[in-house]
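In: Have a look at this fold, sequence not included:
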């Protein structure tokens, strides 16, 4: 993640509390999100489930219990380490190693989940903004892959 570029433009508008949602700067073509989700849910050992912690319709990336990193702080609930918010939001919440979470925020690709400030989640859980185009989708894949690696202990 060392070569993560800066996200162009201003950060999207988001809600300050739960449900934590992205309110603008979604992709014009929803196929970008469909392609990103298809890629994410094709990673080895990923179970696609409805999120147990997010808004109705959110799709969660979960792992079988024998594939999780027990020593990592990668999971929001159970074995759910990331989830995609449904239309019209399209942002994601993910767990990352703290240094990577800070880098993603510093480079403008995401922000802390508001419940972190309340102490309900540790500071390595962030919102990853919805990719606006295919170039940003490739960056989102790299960030999601890092979340997956973290959750699996790699």
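Out: Perfect, thanks for sending it. These numbers come from a predicted model, not from an experiment.
In: hey, let's count contacts and neighbours off CA atoms from now on
Out: Fine.
In: now the strands for the chain?
Out: For the chain, the strands defined by DSSP state E cover 47-50, 59-62, 80-84, 92-95, 110-112, 125-128.
In: For residue 106, see how far away the residue lying farthest from the centre of the chain is.
Out: Distance from the C-alpha centroid of the chain, by CA atoms, centre = their mean, peaks at residue 66 (22.1 Å). According to CA to CA, to the nearest Å, residue 66 stands 33 Å off from residue 106.
In: Check residue 65 too.
Out: 32 Å.
In: next, the one to line up against it:
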């Protein structure tokens, strides 16, 4: 449970634009290359009992971490197709997909740091953490990944809770200190509502964000099928309920 002395951790600024369907990627506010590489290195070296590699469920450019020398926690719902190994992956744009404890989804989603996967309401236990834009946001990303690792394994990573040291980024990201939680490193619902998602509707017609070819995270409609491995085509069938490429 969240203690009485917990404080909000708020992501500053507007939410980025993301795709409304799979593959679920981020189009704006992407990570600088050095931030993304630092996060990838940390994921590969800081989490015990994992092995890195290409995602088994996302587009080929997506890099993931899998449980290897540690068993999954009983009842943990991890990524398809295996459901017991891949628990987090990093997209080319710097955004993350993670499996988190469902009990913590409401607080995470209300915090403004991420959003539901397009198939979340069909039972997929996947949320997106928006691409970290600077060092302070990178530290928040690490703590959310540590929370995902704890959910996947049942073992605490040791990073503690989000915002264990007070920090203010160049964007004003405030990470307030709080006591260690006995169960989970969770984000707290902010006292103010997060900014609304950018509207994609113009003059009554629903339009997706216009793709931009110079963006590594932007995929044109024509390019998307080519980036999805053939073994994942089955997830496009409309009667499938289990999951989809991330």
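Out: Ah, there it is. If you're wondering where the values come from, they're calculated on a predicted model, not measured in any experiment.
In: TM-score for this pair?
Out: The TM-score (TM-score structural alignment, normalised by the length of structure 1) is 0.88; 147 aligned residues with a CA RMSD of 1.7 Å.
In: returning to what we had before: now tabulate the strands of structure 1 in JSON lines and tack on mean neighbour count and distance to residue 36 of structure 1.
Out: Listed next are those as JSON lines, based on neighbours: other CA atoms under 10 Å; distance: least, CA to CA, whole Å:
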{"stretch": "strand 47-50", "mean neighbour count": "17", "distance to residue 36 of structure 1": "13"}
{"stretch": "strand 59-62", "mean neighbour count": "24", "distance to residue 36 of structure 1": "12"}
{"stretch": "strand 80-84", "mean neighbour count": "27", "distance to residue 36 of structure 1": "10"}
{"stretch": "strand 92-95", "mean neighbour count": "27", "distance to residue 36 of structure 1": "11"}
{"stretch": "strand 110-112", "mean neighbour count": "22", "distance to residue 36 of structure 1": "16"}
{"stretch": "strand 125-128", "mean neighbour count": "27", "distance to residue 36 of structure 1": "13"}
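In: how about these, which one is nearest residue 70 of structure 1?
Out: strand 80-84 (12.5 Å; CA to CA).
In: how far apart are that closest one and its match in structure 2?
Out: Aligned to structure 2 and superposed, strand 80-84 of structure 1 gives a mean residue distance of 0.5 Å (mean CA distance after the TM-score superposition for structure 1).
In: Residue range in structure 2 corresponding to that strand, please.
Out: On the basis of TM-score structural alignment, strand 80-84 of structure 1 is assigned to residues 86-90 in structure 2.
In: returning to what we had before: of residue 65 and residue 106 of structure 1, which one has the most company?
Out: Taking other CA atoms under 10 Å, residue 65 of structure 1 and residue 106 do not tie; residue 106 has more neighbours (13 against 10).
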